[in-house]
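Q: generate coordinates for the sequence data below:
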Amino acid sequence: MPRRQMHMTGADGAALRAALRELRTKLEVPGEFPAPVLAEAERAAAHPRLPEQDSTDIPFFTIDPPDSVDLDQAMHLAKRASGGYRVHYAIADVAAFVTPGGALDAEAHHRVTTLYFPDGKVPLHPAVLSEDAASLLPDRTRPALLWRLDLDADGRVETTDVRRALVRSRAKLDYDGVQKAIDSGTAEEPLALLKDIGRLREALERERGGISLNVPEQEVVAQDGSYALSYRAPLPADGWNAQISLMTGMAAADLMLASGTGILRTLPNAPDGAVGRLRRAAKALRIDWPHHVPYAELVRSLDPHRPAHAAFLQECTALLRGAGYTVFSGGETPDPAIHSAVAAPYAHCTAPLRRLADRYAGELCLAAVAGAEPPRWAVDGLAGLPERMAEGSRLANTVERESVDLVEAAVLKDRVGETFDATVIDVKEREPMVGTVHLEDPAVVGRVESSREELPLGERIRVRRRPAGPGAAKILIATAGGGAGVP
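A: So this is what the prediction gives:
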């Protein structure tokens, strides 16, 4: 999970955009798609491999940010006559367009994942597919992997099925609109059930010891001719929607484990000392964390609308570092097999337009349900896939981290020399004069260096903005005269 999600709103940001272009060049981010890839994508868009099953009678809907057009998932929720619920979850069928071994397939293996910058994205697939022919746009018939998950009255999965089908979304919804419709009681039953099922799944997550972080999304907005930072705190609807995806990923992992061939998303337990460092950060931010309260319970009690809580949630993402992919075949038992944050076996399978591994997982799940041998490409391609995905994840994390630095530098560009109230929320163990501070205003989490003294973890200090324009690779916030007790 990235440290922060960002996008730009309103601000012209010419200098910032130039710096982001330079960042793309420095990181050797893929540029335009080669002509053969675009030509193959055009042909595939015009002639996809369509399934026989027609499920266009199910009135699916999507939930995404308002400006999203690469729509991987659509859902329909219903009550079962015998009790419990039925979830239909349609996932874009990228394999219906991509020929194994072709130019499009090779380019996807080169790119691995969609990269997100504050001012735009670098897609995994050409727009003719990811934003059109393969996207589950409203009122368009599309090939999909159609999951059917039957749940009991407590939200536990009783049966799982997945097969190829034609689907048709009826509505493109956004999180704010979904939340308002549910809260006001105007949502129709298929949408209203998102709250019921989402809350049941959240209860099961608590029961098994899992944790979901409601990390605020950082926005750059125009303000008085300059920049400002604001947070969009996740809505309950964000979490309910995420639970449907998590449930499907867990079901996918179970299918692949039962079949003996698959690719899991795994995360080891947090290293020794990680939770202790979070406790120090909580103290620094004046967040009460009694010793008898588990980490997961504390996180659920936080309000991401509050700046201190938002900053702590950002720090919590440190516990999610080390996630990777584990492949297995021939009936072997994978090790590791658990994603510690999910607290269960889990697989990435719901975002194939944006992640390469999801196409493999979907294909292996189809074969597992059918009791058939998976296609050769889906088995042979597992070799080396974790390494490819790890490299893509490293690049995505670097893009995110350096983009944060550029944006925060842009926000503070005209405030060089000013001093700010801040709290030291982290100090490097081997460099105690270097750490991280949370500024009270603006809402910036930035690097701090002390010129003479060790930084006082958990204490408020005054910091001064060093000269650093939006083209700087890092934000440097120097202490105003030292560490503790800075006037």
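Q: for the rest of this, base every contact and every neighbour count on C-alpha atoms.
A: Fine.
Q: now Ala296, nearest residue through space, not along the chain?
A: Ile211 (5.7 Å; CA to CA, 6 or more residues apart in numbering).
Q: for the stretch 51-200 of the chain, which segments count as helices?
A: With DSSP state H, counting those that start in this stretch, the ranges of helices along the stretch 51-200 of the chain come out as 103-111, 127-128, 175-184, 189-208.
Q: list of residues touching the first one?
A: Right, the one you point to is helix 103-111. 30, 36-38, 40-41, 98-99, 124-125, 356, 388, 392 (CA atoms under 8 Å, 6 or more residues apart in numbering).
Q: and what of stretch 330-350?
A: By CA under 8 Å, 6+ apart, the surrounding residues in contact with stretch 330-350 are 72-73, 91, 205, 208-212, 245-246, 248-254, 257, 259-261, 263-269, 320, 323, 326-328, 357-359, 361-362.
Q: ok, now with 7 Å
A: 72-73, 91, 208-211, 245, 249-250, 252-253, 260-261, 263-269, 326, 328, 357-359, 361-362 (CA atoms under 7 Å, 6 or more residues apart in numbering).
Q: stretch 265-283 too?
A: With CA under 7 Å, 6+ apart as the test, stretch 265-283 has contacts from 312, 316, 319, 322-326, 336-340, 346-348, 425-426, 458.
Q: how distant is that stretch from the center of its chain?
A: On the basis of CA atoms, centre = their mean, to the nearest Å, stretch 265-283 sits 20 Å off its chain's mean C-alpha point.
Q: what is the end-to-end distance of it?
A: Across stretch 265-283, the terminal residues are separated by 32 Å (CA to CA, to the nearest Å).
Q: just the buried subset of the contacts of stretch 265-283, written out for ChimeraX, thanks.
A: Buried members of those, defined by 16 or more other CA atoms under 10 Å, are picked up in ChimeraX with:
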select :312,316,319,323,324,325,326,336,337,338,339,340,346,347,348,425,426,458
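Q: looking at the contacts of stretch 265-283, which are in strands?
A: Judged by DSSP state E, the contacts of stretch 265-283 include 324-326, 425-426 as members of strands.
Q: widest-spaced pair of those residues?
A: Thr326 and Ile425 (33.6 Å; CA to CA).
Q: redo the helices of the stretch 51-200 of the chain as CSV? Include distance to Ser82 and mean neighbour count.
A: Listed next are those as CSV, based on distance: least, CA to CA, whole Å; neighbours: other CA atoms under 10 Å:
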stretch, distance to Ser82, mean neighbour count
helix 103-111, 44, 19
helix 127-128, 43, 18
helix 175-184, 25, 16
helix 189-208, 16, 18
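Q: next, the second sequence, to be compared with the first:
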Amino acid sequence: MPLQRVHFAEAVPEVFRASLQDIRRELEVPDGFPPEVTAAAEAAAANARLPALDRSDIEFVTIDPPDSMDLDQALHIERAGDGFTVHYAIADVAAFVQAGDPIDTEARRRGETLYAPDKRTPLHPPELSEGAASLLPDQVRPALLWTITLDASGEMTGVTCERALVKSRAKLNYAGVQKDLDAGTAPESLQLLREVGKLREQHELERGGVNLPIPDQEVVTSNHGWGLEFRAPLPVEGWNAQISLLTGMAAAQLMLKGKIGILRTLPESHDDLRRKLGNTAKALGIEWPAETTYAEFIHGLDPSEPAHAAMLAACTVLFRGAGYTAFDGSVPEQPQHAAMKAEYAHVTAPLRRLVDRWTSEICVALSAGTEVPAWVRESMDDLPKIMDEADRRAHAYERSIVSMVEAGLVADQVGAEFDGVITDVDEKENARGIVALSKFAIEGRVTGTALPLGQRVRVKLVEADIAKRSVSFELVG
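A: The predicted model follows:
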């Protein structure tokens, strides 16, 4: 499920710091790396296993938030007749990490990188994730080089994945790239990113897929107290995400053809989910016609509008229930990711997500027609459980942080009344449910006699506790 990221416009206020520490303690979020892991990372950084193929001639660039140093992906796109060739370089973690070594053992314990407003808890030691393995500019690095050909409509026509040395020419950020694209001064490769990205977005809409442009949430202060603002993703973020999705779909096709792999899968959602999201839309004043599908509705949202941004954040529940399906020798009965309406695998973030190291090894072998490494086959059945637990912790971390911030937003308004909509009611006890406020883009527990599902109501705030990360209301009247 996509994560909601919370940022603070200024330094994290003291009132939230203790709660963030409590969250990390409760969820057993690691603090630093054991000495033996750091030592192993330092040794690995100095002794990378480098491939023979040198493709440092390709003029790759990375596009990430300005402060990112764990650069997983580098991009270059060129025209090929009336179509396109996408070169996508992915950090090769396996060039530094071996199965069973201290770095691998610790990474299996963590599963994925965790994010909080005051710190990042990385999957791999910074000696690798922000140093020797990161696709930093002007550095020759080992990488998994994906070469994907597309026709004029943006449909994939071919794919290879191989190990190669690459060299990024520049560390770019989204705002700068968007500015250059809007001004017409961006280099051809980035202009083609826009062109290909739009074509892929059209394919997504046509197949009924959903790729949520989740807005970042930023806590701001003013003379009136706390406020929560949504930062709308820039168009280039969506186009860049389409290249990652394209690569994940290409990987899934390789795996299904080779009858071995680890897919990201999701069953179809249920009617009660549409009902809940419909009620949230009503609370936010957004029309959702009955004949409009999930995909059409979401593609029609404008993340630059606060209510629409809040709706996109609520729509992350569409991805709830996603998991990993490992297979070897036969194809899964349900291989598709229902929200994307496509077969898909995680392969583009190995510095930040454990499973990508396994899937990358599988794709390199399948592309070359060689045997999948024994260590991959022997341990791949363990990956779904490891990643499910990592996802559970990441989403619990996210939910706790969001709940903490929401409690802070209304902490000084206990006793005040608000307008809202009942978005969910407990199936066993209709006096308990969830209310979404119309004034704030937040939800909270609500109690009252026979809560009217989907109806506008008046509620009173009875609790807003930052330490407990709790917001509660009671029905008025």
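Q: report the TM-score for the pair.
A: For this chain pair, the superposition-based TM-score is 0.95 by TM-score structural alignment, normalised by the length of the second structure; 477 aligned residues with a CA RMSD of 1.8 Å.
Q: before we move on, back to that, let me have the ones in strands among the contacts of stretch 265-283 of the first structure in CSV, adding distance to Val445 of the first structure as columns.
A: Shown next, in CSV, are those (distance: CA to CA, whole Å):
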residue, distance to Val445 of the first structure
Gly324, 26
Tyr325, 30
Thr326, 33
Ile425, 9
Asp426, 11
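Q: of all the residues you listed, which comes closest to Val486 of the first structure?
A: Ile425 (16.1 Å).
Q: now the closest one, nearest residue through space, not along the chain?
A: Closest to Ile425 of the first structure by CA to CA, 6+ apart is Ala281, at 4.9 Å.
Q: quick revisit: which of the contacts of stretch 330-350 of the first structure fall in helices?
A: Residues of the contacts of stretch 330-350 of the first structure located in helices (DSSP state H): 208, 245, 249-250, 252-253, 357-359, 361-362.
Q: distance to Arg21 of the first structure for those residues - can I get that in CSV?
A: As requested, those are arranged in CSV below (distance: CA to CA, whole Å):
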residue, distance to Arg21 of the first structure
Arg208, 44
Ser245, 33
Gly249, 35
Met250, 38
Ala252, 38
Ala253, 38
Ala357, 28
Asp358, 29
Arg359, 30
Ala361, 34
Gly362, 34
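Q: and those residues, which is closest to Val87 of the first structure?
A: Closest approach between these and Val87 of the first structure, by CA to CA: Ser245, at 10.9 Å.
Q: ok, Arg206 of the first structure to Asp254 of the first structure distance?
A: Taking CA to CA, one finds Arg206 of the first structure at 20 Å from Asp254 of the first structure.
Q: ugh, wrong one, I meant Cys365 of the first structure
A: 9 Å.
Q: go on, Tyr89 of the first structure?
A: According to CA to CA, Tyr89 of the first structure stands 17 Å off from Asp254 of the first structure.
Q: got it, and Leu366 of the first structure?
A: Going from Leu366 of the first structure to Asp254 of the first structure by CA to CA gives 13 Å.
Q: equivalent analysis for Leu166 of the first structure, please.
A: Leu166 of the first structure is 25 Å from Asp254 of the first structure, by CA to CA.
Q: superpose on the second structure and give me the mean offset of the strand ranked longest in the first structure.
A: Counting residues, the longest strand found in the first structure (DSSP E) is strand 157-173. Strand 157-173 of the first structure: mean distance to aligned residues in the second structure after superposition is 1.1 Å, counting by mean CA distance after the TM-score superposition for the first structure.
Q: okay, Tyr89 and Asp254 of the first structure: which has more neighbours?
A: Tyr89 (24 against 21; other CA atoms under 10 Å).
Q: and which of the contacts of helix 103-111 of the first structure is nearest Ala468 of the first structure?
A: Of all these, Pro30 has the smallest distance to Ala468 of the first structure: 27.5 Å, by CA to CA.
Q: tally of neighbours for whichever residue in the second structure pairs up with that closest one?
A: Here Pro30 of the first structure is matched to Pro30 in the second structure, going by TM-score structural alignment. Residues within reach of Pro30 of the second structure, counting by other CA under 10 Å, total 15.
Q: mind checking the SS state of Pro30 of the second structure?
A: State at Pro30 of the second structure, reduced to three classes by DSSP: H, G, I helix; E, B strand; the rest coil: coil.
Q: Gly238 of the second structure versus that one, what's the distance?
A: 32 Å.
Q: ok, now Pro335 of the second structure?
A: As judged by CA to CA, Pro335 of the second structure and Gly238 of the second structure stand 25 Å apart.
Q: now do Lys179 of the second structure
A: Per CA to CA, Lys179 of the second structure is found 15 Å from Gly238 of the second structure.
Q: try Pro384 of the second structure
A: 27 Å.
Q: what number of residues lie near whichever residue in the first structure pairs up with Glu443 of the second structure?
A: Per TM-score structural alignment, the equivalent position to Glu443 of the second structure in the first structure is Gly446. Number of residues near Gly446 of the first structure (other CA under 10 Å) recorded here: 20.
Q: and what of Ile477 of the first structure?
A: For Ile477 of the first structure, the count of nearby residues is 25 (other CA under 10 Å).
Q: to Pro2 of the first structure, which of the helices of the stretch 51-200 of the first structure lies closest?
A: Nearest of the helices of the stretch 51-200 of the first structure to Pro2 of the first structure, taken as CA to CA: helix 103-111 at 18.1 Å.
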